[in-house]
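[1] The amino acid sequence is not available; the structure is as follows:
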């Protein structure tokens, strides 16, 4: 049941794949040494785009939903990874509190049910504590597959957070805090809060993440003797933009123009005949909102009032004032006739699975995280961690997925650099 890929199976992507497969022992040792120095995020999902000539992450999520898209074959990998993560943090843990987004959408709740199952199978008593004021008593919600989830009201003590008759050692957030950090989550001194509050969008910036990723990709490129651009989307950033007026739009124009020029130069160097484009998106969390594709700087001048309003509003109705301008990476992958991009799921430092996000109405240069998208599981016949030596690039699905897993882990490593750099409690060693 491996999805049929009509990826361009010739050209530089295969040279890149070949280089990665030949270097597997070197790569795995490098990751092992990195994880001795850096703590991986608790869980991560990474959107990867495969342009045929380039393979790069375009988004890294530190509060991933969508766990319900993992196939039953992937769940044991996730359980093992959850065990490893919990043992490292709180080996004596018995109870885990999962704090979700404030949404009642059954699709999202099915994701919670899968997470609850993973943690339960990892040996933990798991309950769901809701931040919503509407949840005042345990509330059962039926899911499409016949299962149920129960949301319960959170109870806050002086230093701890829990539920009625439930005092967990570990709290896992499955909300990216787009609307701000609720006071009930602050100043917890006796419990592990994962991911930490500064991983949420009130603090986090995509530009900080991709700066860390740029550093990781340069070091990885040096390790493999390759151009880091082949795995790294170039970017610029604008800090003060007001889409409702012209304020900051000159910064957007000049940075977009500079980035398009840089990408054109790279395309020329590699003999790529595609038209470069950039993607402008909110620097702090979008949930698929406030995103536009720009092929020419004139596109910015020609924004309609409707497009400006759309660009000016981010997740949870937040006003967008900071944007990242990211090199657009085409996706040449298709499932049937729909454009597809792989999403890699990780827990602790392990790749546990993933799926293709597909969108029949979007082009290969457009954002696929939009209404109308659907999901096809990546069917790992073997673990994504196990490439097959001696099999030529492009011919083997596990090999291709191993490559996605490497890119996913590079983005996850960048996230660990990023979280260390932005940790408000870290001592300033400079």
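    Okay, I see it. A quick note: this is a predicted structure, and the numbers were derived from the prediction, not measured.
[2] CA only for contacts and neighbour counts going forward, please
    OK.
[3] Helices of the protein, start to end?
    Shown for the chain, the helices assigned by DSSP state H span residues 12-22, 24-37, 75-89, 106-121, 206-224, 249-270, 298-301, 305-311, 397-422.
[4] want to try TSV for these, with distance to residue 237 and mean neighbour count as columns?
    As requested, those are arranged in TSV below (distance: least, CA to CA, whole Å; neighbours: other CA atoms under 10 Å):
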stretch	distance to residue 237	mean neighbour count
helix 12-22	28	18
helix 24-37	28	13
helix 75-89	34	19
helix 106-121	31	20
helix 206-224	7	19
helix 249-270	7	17
helix 298-301	15	14
helix 305-311	15	16
helix 397-422	16	23
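[5] State the distance spanning the first to the last residue of stretch 259-278.
    Taking CA to CA, to the nearest Å as the measure, stretch 259-278 stretches 8 Å from start to finish.
[6] next one: stretch 59-77
    With CA to CA, one end of stretch 59-77 sits 23 Å from the other.
[7] next up, a second structure to put side by side with the first:
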């Protein structure tokens, strides 16, 4: 499958970036090897990228990826190899893994993701059982999946400082596919077993502004490595707190933050001869699923929100109230699949890119959040395992995917440093 069409006349900066990536590939890969030796990568992660033709940048980093069922078949062998490395790093004699998913038992598409992840773990040679945090799961419970498959969730027991199942299943590793938006339950705390990702990776602790602060440093180092302006791979951002959308508290502070970011972006657009209109994305500083997100092209866009807009911005997953947001530089996506707006999502396990897909939305624009109801997914084809092809130009599909993989790994490295900086054990 070819890479998406890029519906933009402003592709020269991207092609130049891809040319630099190809020319510097040995240097880049050596740099990544050294960085990941110093900063252990998360067990897994997915990165939402945006490609405007003049900029290729991550806009979100998920440490509990929920779309393994959307990857193509060619991702399977890559994922199995990467899982083997990731598990060995955490527990070198592991034989079994307890996978703990979200509580979305009514979302059969999410359960397909759990089944796909369990299949990868099993094919890597581990015994895998799926434990639920739901109080109503009191016995092994079978769920039917849309493809005719089934998934069994089992109640978790805690014996001392270990999690086990009723029949004595006693795993070495606890793998979370639950982002802990409502907080980490006592059941998961102070365990002897390795818990990955660590509890402080959950959204009750984690903040997007912490991640992008770490990404700033990574992007600057990468810019020096390749002698490029790091802005081409890095979105500006600012934190804004003390908000109450229902009570319109902090509106002017938010408007000022939007104004400041638009001015910064506008200056960069003028510097590089970009004619598009700058915009920002205002989104909750914690959380996923595209909740609490809006686009602003003017400070006035965040003042005097109507009731529907305030309700949308005030609450995210698990009913958590939003008082802190990230005001992030908006990156246009000029990629399309069958004339619908699309953005690449890259999946990684350990430090390896294992696959990806395009998030496609026929009802959204190039400056809007695509992680919304109505989206669908088109798998990418990683025929060459996301390796560059030196026999073709920077704009060929294989090399475009390599560029995606490089920028995604920059975000992964930032997540590594972010988790180190926020590790309570290091405090």
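    Received, thanks. As the structure is a computational prediction, the values presented were derived from the model and not from experiment.
[8] ok so, going back, same list, the helices of structure 1, but as TSV with distance to residue 4 of structure 1 please.
    As requested, these are exported to TSV (distance: least, CA to CA, whole Å):
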stretch	distance to residue 4 of structure 1
helix 12-22	18
helix 24-37	25
helix 75-89	23
helix 106-121	25
helix 206-224	29
helix 249-270	28
helix 298-301	35
helix 305-311	35
helix 397-422	9
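[9] Out of these, which gets nearest to residue 5 of structure 1?
    Evaluated over the helices of structure 1, closeness to residue 5 of structure 1 peaks at helix 397-422, with 9.0 Å, by CA to CA.
[10] How far off centre is that closest one?
    Mean-position distance between helix 397-422 of structure 1 and its chain equals 10 Å (CA atoms, centre = their mean, to the nearest Å).
[11] How about stretch 145-161 of structure 2?
    Here the centre of mass of C-alpha atoms in stretch 145-161 of structure 2, compared against the chain's by CA atoms, centre = their mean, lies 25 Å away.
[12] How about stretch 358-365 of structure 1?
    Using CA atoms, centre = their mean, the mean C-alpha position of stretch 358-365 of structure 1 is found 19 Å from that of the whole chain.
[13] ok, now stretch 191-208 of structure 1?
    Once both centres are worked out by CA atoms, centre = their mean, stretch 191-208 of structure 1 turns out to sit 13 Å from its chain's centre.
[14] equivalent range in structure 2 for that stretch?
    Mapping stretch 191-208 of structure 1 onto structure 2 (TM-score structural alignment) gives residues 193-210.
[15] May I see the buried residues of the matching stretch?
    Applying a neighbour-count criterion of 16 or more other CA atoms under 10 Å, the buried positions in stretch 193-210 of structure 2 are 193-204, 206-210.
[16] Give me the distance between the two termini of stretch 321-329 of structure 1.
    The stretch stretch 321-329 of structure 1 measures 24 Å between its terminal residues, going by CA to CA.
[17] Aligned to residue 250 of structure 2, what sits in structure 1?
    Alignment note: residue 250 of structure 2 maps to residue 248 in structure 1; criterion TM-score structural alignment.
[18] Which residue is the nearest non-sequential neighbour of its match?
    In space, residue 248 of structure 1 comes closest to residue 241 once its chain neighbours are excluded; the distance is 4.3 Å by CA to CA, 6 or more residues apart in numbering.
[19] With residue 345 of structure 1 instead?
    Leaving out its chain neighbours, the residue that sits closest to residue 345 of structure 1 by CA to CA, 6+ apart is residue 45, at 4.5 Å.
[20] Please give me every residue in contact with the one you found.
    Residue 45 of structure 1 makes contact with 60, 61, 62, 63, 64, 343, 344, 345, 346, 408, according to CA atoms under 8 Å, 6 or more residues apart in numbering.
[21] again with residue 366 of structure 1
    residue 293.
[22] Show me what it aligns to in structure 2.
    The criterion is TM-score structural alignment: under it, residue 366 of structure 1 has residue 368 as its aligned partner in structure 2.
[23] likewise residue 161 of structure 1?
    The pairwise alignment with structure 2 assigns residue 161 of structure 1 to residue 163, based on TM-score structural alignment.
[24] Surely that match is in contact with residue 172?
    No - between residue 163 of structure 2 and residue 172 there is no contact under CA atoms under 8 Å: 9.5 Å.
[25] Which residues are in contact with each of those two?
    Both residue 163 of structure 2 and residue 172 are contacted by residue 193, under the criterion CA under 8 Å, 6+ apart.
[26] Nearest approach to residue 318 of structure 1 belongs to which of the helices of structure 1?
    helix 305-311 (10.9 Å).
[27] residue range for the closest one in structure 2?
    With the alignment judged by TM-score structural alignment, the segment of structure 2 matched to helix 305-311 of structure 1 spans residues 307-313.
[28] repeat for stretch 145-152 of structure 1
    Residues 147-154 of structure 2 are matched to stretch 145-152 of structure 1 when aligned by TM-score structural alignment.
[29] who's in contact with the matching stretch?
    For stretch 147-154 of structure 2, the surrounding residues in contact (CA under 8 Å, 6+ apart) are 111, 115, 129-132, 137-145, 165.
[30] what's the farthest-apart pair in those residues?
    Largest pairwise distance in the contacts of stretch 147-154 of structure 2, by CA to CA, is 23.0 Å, between 145 and 165.
[31] What residue in structure 2 is paired with residue 346 of structure 1?
    Aligned by TM-score structural alignment, residue 346 of structure 1 pairs with residue 348 of structure 2.
[32] Identify the residue nearest residue 11 of structure 2 in space, chain neighbours excluded?
    With CA to CA, 6+ apart as the criterion, residue 11 of structure 2 has its nearest non-adjacent residue at 4.2 Å, and that residue is residue 53.
[33] pretty sure that neighbour is touching residue 16, no?
    No - using CA under 8 Å as the test, residue 53 of structure 2 is too far from residue 16 to be in contact (10.4 Å).
[34] Taking the chain centroid, which residue in structure 1 is the extreme one?
    Distance from the C-alpha centroid of structure 1, by CA atoms, centre = their mean, peaks at residue 165 (34.4 Å).
[35] Perfect, I'm done here.
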